[in-house]
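Student: Sequence plus predicted model, see below.
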Amino acid sequence: MEVGVGVEVRTESVTKSFGSQRIWQDVSLTLPSGEVSALLGPSGTGKSVFLKSLIGLLRPERGSIFIDGTDITTCSNKELYEIRKLFGVLFQDGALFGSMNLFDNVAFPLR
């Protein structure tokens, strides 16, 4: 994968729920490579859930998420690790990666 300034991010009909609580449904969008984009909305509308989905920390129930042409919903852990290297993320309130134990959270930037 060759990377210039930024990568294209594309979602197709992505739906995410937690139990019976639907967060968002059938979201399709394209964020072009090299563009600056903003995700705005009131508290509790699923912005953080969406961003966590874009880097593969959460998996949608339905749909596809393409990072530079690769569908991360079908990636192995190793492939997903390589895709995540394309992103810099700072979580609100200094949160840790929920999918990792404390050691892996601390070691993440060192790897």
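Tutor: Yes, it's here.
Student: Every contact and neighbour count from this point should use C-alpha atoms.
Tutor: Will do.
Student: Show me which residues of stretch 22-35 are buried.
Tutor: Using 16 or more other Cα atoms under 10 Å as the burial criterion, the residues of stretch 22-35 that qualify are 23-24, 31.
Student: Over to stretch 102-111?
Tutor: Neighbour counts over stretch 102-111 (16+ other Cα under 10 Å) mark no residue as buried.
Student: Could you do stretch 37-57 as well?
Tutor: Of the residues in stretch 37-57, 46-47, 49-50, 52-57 count as buried by neighbour count, 16+ other Cα under 10 Å.
Student: Could I get the full set of strands for this structure?
Tutor: Under the criterion DSSP state E, strands of the chain are mapped to 9-18, 21-31, 62-67, 70-71.
Student: got a markdown table for those strands, with distance to Asp104 too?
Tutor: Below are these laid out as a markdown table (distance: least, Cα to Cα, whole Å):
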| stretch | distance to Asp104 |
| --- | --- |
| strand 9-18 | 25 |
| strand 21-31 | 28 |
| strand 62-67 | 23 |
| strand 70-71 | 24 |
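Student: want to compare, so here's the second one:
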Amino acid sequence: MADERTTEPDRPIIRIEHLSKRFGSLVVLDDVSFDIPTGKTTVLLGPSGTGKSVLLKNLVGLIQPDAGHIWVEGVDMCTASNRQKARMRKLFGMLFQDGALFDNLTAGENVAFPLRFHSRLNESEQRKKAEDALAMVQLPGVWDRPTSALSGGQRKRVGLARAIVLEPKV
């Protein structure tokens, strides 16, 4: 399959068409369609239990929809190979509801973690980039702090710093 990714300004970075997902008899997503324009901020907002997380899991290819299609930069995530999905996931910065921090790592090590696997930066460059991300979320000076010593809000911000440290497109 050819790689159809593009950065055309008129093409949305994400297009979702007629997406449906159910779990048993529970319909979670029913014929959902929308575009996310390139370069625009888009918010997915709704009450608990309305399918936001299910939509996002479909979007990044963690679960398959029952019907419909999702294109990310022109790549159909519903028919993409596992290798293509993994490559496309690198475009996303994900902030998990519970923070999803590693308890055995410090705050700074949590932020630097994706850099270890998805960058060619050396250790000191990784630390600098992670410290910059922590500063962006107003948490300078917490590099060595254990995650157990962070407040709930601080944990969220460490998670946000980790989500943005790779400078994702989405």
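Tutor: In hand now; what should we look at? Quick caveat: nothing in here was measured; it's all calculated off a predicted structure.
Student: picking up where we left off before, taking the buried residues of stretch 37-57 of structure 1 one by one, which sit in helices?
Tutor: The members of the buried residues of stretch 37-57 of structure 1 that map onto helices under DSSP state H are 47, 49-50, 52-54.
Student: Name all residues that make contact with the aligned partner of Thr50 of structure 2 in structure 1.
Tutor: Aligning on TM-score structural alignment places Thr50 of structure 2 opposite Thr45 in structure 1. Contacts for Thr45 of structure 1 (Cα atoms under 8 Å, 6 or more residues apart in numbering) come out as Ile23.
Student: give me the number of residues near the counterpart of Lys85 of structure 1 in structure 2?
Tutor: In structure 2, the residue paired with Lys85 of structure 1 is Lys90, using TM-score structural alignment. When neighbours are counted by other Cα atoms under 10 Å, Lys90 of structure 2 registers 16.
Student: Val9 of structure 1 too?
Tutor: By other Cα under 10 Å, 18 other residues sit near Val9 of structure 1.
Student: what residue of structure 2 matches up with it?
Tutor: Using TM-score structural alignment as the criterion, Val9 of structure 1 maps onto Ile14 of structure 2.
Student: hang on, the earlier thing: can I get the buried residues of stretch 22-35 of structure 1 in CSV with distance to Val5 of structure 1?
Tutor: Shown next, in CSV, are the buried residues of stretch 22-35 of structure 1 (distance: Cα to Cα, whole Å):
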residue, distance to Val5 of structure 1
Ile23, 31
Trp24, 29
Leu31, 13
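Student: closest to Thr73 of structure 1 among the residues you listed?
Tutor: Distance ranking of these against Thr73 of structure 1, using Cα to Cα, places Trp24 first at 16.6 Å.
Student: Report the outermost residue of structure 2 with respect to its centre.
Tutor: Summary for structure 2: using Cα atoms, centre = their mean, the residue whose C-alpha lies farthest from the chain's mean C-alpha position is Ser25, with a distance of 28.4 Å.
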